[in-house]
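J.: What shape does this take:
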Amino acid sequence: MTTCLAPLDAPSARRAGAGLRGLATTDVERSERLELMRSGALGSVHSWELVTAVDGPGTRMTVFLSGCPLRCLYCHNPDTLAMKDGGPVLAEDLLARVERYRAVFAATGGGITLSGGEVLMQPAFAARVLRGAKERGVHTCLDTSGFLGANATDEMLDDTDLVLLDIKSGDEETYRRVTGRPLAPTLAFGRRLAERGVPVWIRFVLVPGLTDDPRNVELVAEHAAAIEAVRPGTVQRVEVLPFHQMARDKWADLGRTYELDDVEPPSAEATEAVREVFRSRGLTTY
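T.: Down below sits the predicted model:
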């Protein structure tokens, strides 16, 4: 195997939009590359950035992996949907970057968050990065829809300190409308996390005319409460995220049809009312 590596540059401020300007393996045969990916030594990574108070506690290195089985109508990172569009990155080089920020993570209570796309499209790579981060004493987090939760081994979850679980809808029909996929795998993964004692932050995007139906909101709250009931203390918080139009230009740049082009963000009052639905179930909500 011959690799040609460039230094990993600092990430752009544009969230999941700048790509990687380094760590691309260039002289690896396709068969070798596939074998490296199967072993978890190599992953397809779209981009990364340092953020504070986003994607988990403290200052975090959020790494966006490429590839996703969902096709969410409001996807904020449509440029991460295809795995082939990511850059081939060695796990050991990504961990070297994590090493550089250990002092920052320790000072702020931060760590590394693997996001996407859908991180569980590349479970072997994710597992290797999580294991390496834990060996370095770094807090670890997965940001996932949970649809591919079966790809997460028990060993991977043992190396995961927090899961950001996106419950995109509570109603099955609405969930399929939003994502093109069924809801059940996400709920099953949430229960499994609770059974294993993995802390969870639940995320729900409030989209006027799509996910804001009162019955849909009630069902999301019921699902969150059901996960919490499996092991009290599992659901540490629920984040109700108001829909925005920040991804509209990305969709246009990719030549994709954006069905929510005319949707306005929910009002602050409407968003707070939804948060109260979760609080009525005894859940800490932001």
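J.: alpha carbons only for contacts and neighbour counts from here, please
T.: OK.
J.: so the most centrally placed residue in the chain, which of the three states?
T.: Central residue of the chain (C-alpha atoms, centre = their mean): residue 143, 2.7 Å from the mean position. At residue 143 the chain is in strand, as set by DSSP: H, G, I helix; E, B strand; the rest coil.
J.: pretty sure it contacts residue 63?
T.: No: with contact defined as C-alpha atoms under 8 Å, residue 143 does not reach residue 63; the gap is 9.9 Å.
J.: okay, now the residue nearest to residue 157 when sequence neighbours are not counted: neighbour count?
T.: Sequence neighbours aside, residue 198 is the residue nearest to residue 157 in space, at 7.3 Å (criterion: C-alpha to C-alpha, 6 or more residues apart in numbering). Other residues within reach of residue 198, judged by other C-alpha atoms under 10 Å, total 20.
J.: same thing with residue 110?
T.: Counted by other C-alpha under 10 Å, the residues lying close to residue 110 total 26.
J.: isn't it right next to residue 58, touching?
T.: Yes: in this structure, residue 110 is within contact of residue 58 by C-alpha under 8 Å, at 3.9 Å.
J.: ok, longest strand in the protein?
T.: Secondary structure of the chain per DSSP state E: the longest strand is strand 42-52.
J.: That one packs against which elements?
T.: helix 30-39, strand 59-65, strand 87-90 (3 or more C-alpha pairs under 8 Å, 6 or more residues apart in numbering; DSSP states H and E).
J.: Compare those and give me the one nearest residue 280.
T.: Evaluated over the helices and strands packed on strand 42-52, closeness to residue 280 peaks at strand 59-65, with 30.6 Å, by C-alpha to C-alpha.
J.: Which strands and helices lie in contact with that closest one?
T.: Using 3+ C-alpha pairs under 8 Å, 6+ apart: strand 59-65 touches strand 42-52, helix 102-108, strand 111-115.
J.: Measure how that strand sits relative to strand 42-52, angle-wise.
T.: Taking axes from the mean of the first three to the mean of the last three C-alpha atoms, to 10 degrees, one finds strand 59-65 and strand 42-52 inclined to each other by 150 degrees.
J.: Tell me which residues of strand 59-65 come out buried.
T.: 59-65 (16 or more other C-alpha atoms under 10 Å).
J.: do stretch 129-149 as well
T.: Under 16+ other C-alpha under 10 Å, the buried positions of stretch 129-149 are 129-134, 138-149.
J.: Helix or strand next in line after the lengthiest helix in the chain, which one?
T.: Using DSSP state H to define each element, the chain has its longest helix at helix 214-230. Counting by DSSP states H and E, the next helix or strand C-terminal to helix 214-230 is strand 235-242.
J.: next SSE after that next one?
T.: Downstream of strand 235-242 (by DSSP H and E), the next one is helix 248-253.
J.: Now that next one: buried residues?
T.: Along helix 248-253, these residues count as buried under the neighbour rule (16+ other C-alpha under 10 Å): 248, 250-251.
J.: Second chain to compare with the first, below:
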Amino acid sequence: MKRCKSGKIHSFESFGTQDGPGIRYIVFLQGCLARCVYCHNPDTWALKAGFEMSAKEVFERIDKTSPYLKVSGGGVTISGGEPLLQIPFLIELFKLCKKVSVHTCIDTSCFFNVSRDSRRPSPGGLLAPLMLGCAAHPSWPPQLKQLVDLTDLFLVDIKAIDEKLHKNITNRSINEVFSFIEFLEKNKKPYWLRYVLAPGLNDKKEHIKPLKEFLSNLKYCEKFEFLLYHILGVHKWKMLGLKYPLKNTPAATKKDLQSAQKLLI
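T.: Below you'll find the model as predicted:
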């Protein structure tokens, strides 16, 4: 009998409404390579934490809720942590979901290149990464294309356009995000872009205006949205004995959102 692939799981949410269309069953996976300064799930970082479940076991949880997921136009969203660190597990899980026509979605920050391979050229401008003409980063997992084909929608988190600011926020390069967006574009895969708006960090004109040019050249980005920075996860940092980097940053408001949206017009 074939053994099911196991995944490292952090937690589940059976009635999500913010992570994709309709009502979503959300599976939070364990493990993340980024260290975002405003992360509200720092307990998902450790690759060895969480608990193991087989793809079949996770699917059985999803399948129990599939009737109301489908009625709402929803489905399953895999979040984290970084889901793309567990590609073989996701392939097996999504194959099961597709057998019962469950809409599949992955929420990713695009940081799954453990080696941080430097052979990829750095973009010379906002549009350069979409003109490189490479099918995939040379160090990406060979199964990535198979997973992309099984995924109906990606939610791509973009923290900043500027390389220096992006590294300050995530400890990772923006080139990783650009490369993955290019890969989605070349494979004609629908995706949404999401940008956490943090007052005083990435909400100024010089941060938002470049986004307008970048977005105008994307063919398969179906939606762009600002997510308001909040402080709901600060207690998790304290529980883990970690110093919260943005302790003096207030939660973003609707006024902050309106100001940022005007800069995109």
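J.: ok so, going back, distance of the residue nearest to the centre of structure 1 relative to residue 102 of structure 1?
T.: Plainly put, residue 143 of structure 1 is 20 Å away from residue 102 of structure 1 if you go by C-alpha to C-alpha, to the nearest Å.
J.: show me what contacts residue 70 of structure 1?
T.: Counting by C-alpha atoms under 8 Å, 6 or more residues apart in numbering, residue 70 of structure 1 touches 179-181.
J.: Filter the residues you listed down to just the buried residues.
T.: Buried among the contacts of residue 70 of structure 1 by 16+ other C-alpha under 10 Å: 179, 181.
J.: Among the contacts of residue 70 of structure 1, which one lies nearest to residue 203 of structure 1?
T.: Closest to residue 203 of structure 1, out of all of these and judged by C-alpha to C-alpha, is residue 179, at 14.8 Å.
J.: Test my guess that the closest one contacts residue 74.
T.: No: using C-alpha under 8 Å as the test, residue 179 of structure 1 is too far from residue 74 to be in contact (9.1 Å).
J.: quick one: which of the buried residues of stretch 129-149 of structure 1 sit in helices?
T.: 129-134.
J.: Save these as TSV, and put in distance to residue 49 of structure 1 too.
T.: Compiled in TSV, these are given as follows (distance: C-alpha to C-alpha, whole Å):
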residue	distance to residue 49 of structure 1
129	16
130	17
131	20
132	19
133	16
134	20
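J.: buried sites along stretch 194-212 of structure 1?
T.: Under 16+ other C-alpha under 10 Å, the buried positions of stretch 194-212 of structure 1 are 194, 197-208, 210-212.
J.: Distance across that stretch, terminal residue to terminal residue?
T.: Stretch 194-212 of structure 1 has its terminal residues 26 Å apart, counting by C-alpha to C-alpha.
J.: start and end residues in structure 2 for that stretch, please.
T.: With TM-score structural alignment applied, stretch 194-212 of structure 1 matches the range 185-203 in structure 2.
J.: Now find how far off-centre that stretch is within its chain.
T.: Centroid displacement of stretch 185-203 of structure 2 relative to its chain, using C-alpha atoms, centre = their mean, to the nearest Å, is 9 Å.
J.: residues making contact with that stretch?
T.: 135, 148, 152-160, 165, 184, 208, 218-229, 249-252, 256-257, 260.
J.: just to revisit the earlier point, nearest to residue 92 of structure 1, out of the helices and strands packed on strand 59-65 of structure 1?
T.: That would be, of these and by C-alpha to C-alpha, strand 42-52, which comes in at 8.6 Å.
J.: just the angle between the closest one and helix 30-39, please?
T.: Orientation check (the same axes, to 10 degrees): strand 42-52 of structure 1 against helix 30-39 gives 50 degrees.
J.: separation between residue 236 of structure 1 and residue 225 of structure 1?
T.: From residue 236 of structure 1 to residue 225 of structure 1 the distance is 11 Å (C-alpha to C-alpha).
J.: and what of residue 197 of structure 1?
T.: 15 Å.
J.: can you check residue 137 of structure 1 too?
T.: Counting by C-alpha to C-alpha, the gap from residue 137 of structure 1 to residue 225 of structure 1 is 31 Å.
J.: And residue 33 of structure 1, by the same measure?
T.: The gap separating residue 33 of structure 1 from residue 225 of structure 1 is 43 Å, by C-alpha to C-alpha.
J.: aligned partner of residue 13 of structure 2 in structure 1?
T.: Using TM-score structural alignment, residue 13 of structure 2 pairs with residue 49 in structure 1.
J.: And for its match, the neighbour number?
T.: Residue 49 of structure 1 has 19 neighbours, counted by other C-alpha under 10 Å.
J.: same check, this time on residue 71 of structure 2
T.: Neighbour tally, residue 71 of structure 2, other C-alpha under 10 Å: 11.
J.: Translate it into the numbering of structure 1.
T.: Under the alignment (TM-score structural alignment), residue 71 of structure 2 maps onto residue 107 of structure 1.
J.: can you give me the helices in the stretch 51-200 of structure 2?
T.: For the stretch 51-200 of structure 2, the helices defined by DSSP state H, counting those that start in this stretch occupy 55-71, 87-99, 144-150, 163-170, 174-186.
J.: what's the mean deviation for the longest one versus structure 1?
T.: Once superposed with structure 1, the aligned residues differ from helix 55-71 of structure 2 by a mean of 1.1 Å; criterion: mean C-alpha distance after the TM-score superposition for structure 1.
J.: The closest residue to residue 82 of structure 2 other than its chain neighbours sits in which helix or strand?
T.: With sequence-adjacent residues excluded and distances taken as C-alpha to C-alpha, 6+ apart, residue 82 of structure 2 is closest to residue 32, at 4.9 Å. For residue 32 of structure 2, there is no helix or strand it lies in under DSSP H and E.
J.: Tell me the spacing between residue 32 of structure 2 and residue 210 of structure 2.
T.: 27 Å.
J.: Over to residue 18 of structure 2?
T.: Distance from residue 18 of structure 2 to residue 210 of structure 2, counting by C-alpha to C-alpha: 26 Å.
J.: Looking at these two, which is more packed in?
T.: Between residue 18 of structure 2 and residue 210, counted using other C-alpha under 10 Å, the more crowded position is residue 210 (16 against 10).
J.: Look up how far residue 29 of structure 2 lies from the residue lying closest to the more buried one once chain neighbours are set aside.
T.: Ranked by C-alpha to C-alpha, 6+ apart and with sequence neighbours excluded, the top spatial neighbour of residue 210 of structure 2 is residue 161, at 7.0 Å. Going from residue 161 of structure 2 to residue 29 of structure 2 by C-alpha to C-alpha gives 26 Å.
J.: Kindly report the same for residue 237 of structure 2.
T.: For residue 237 of structure 2, the distance to residue 29 of structure 2 - C-alpha to C-alpha - is 18 Å.
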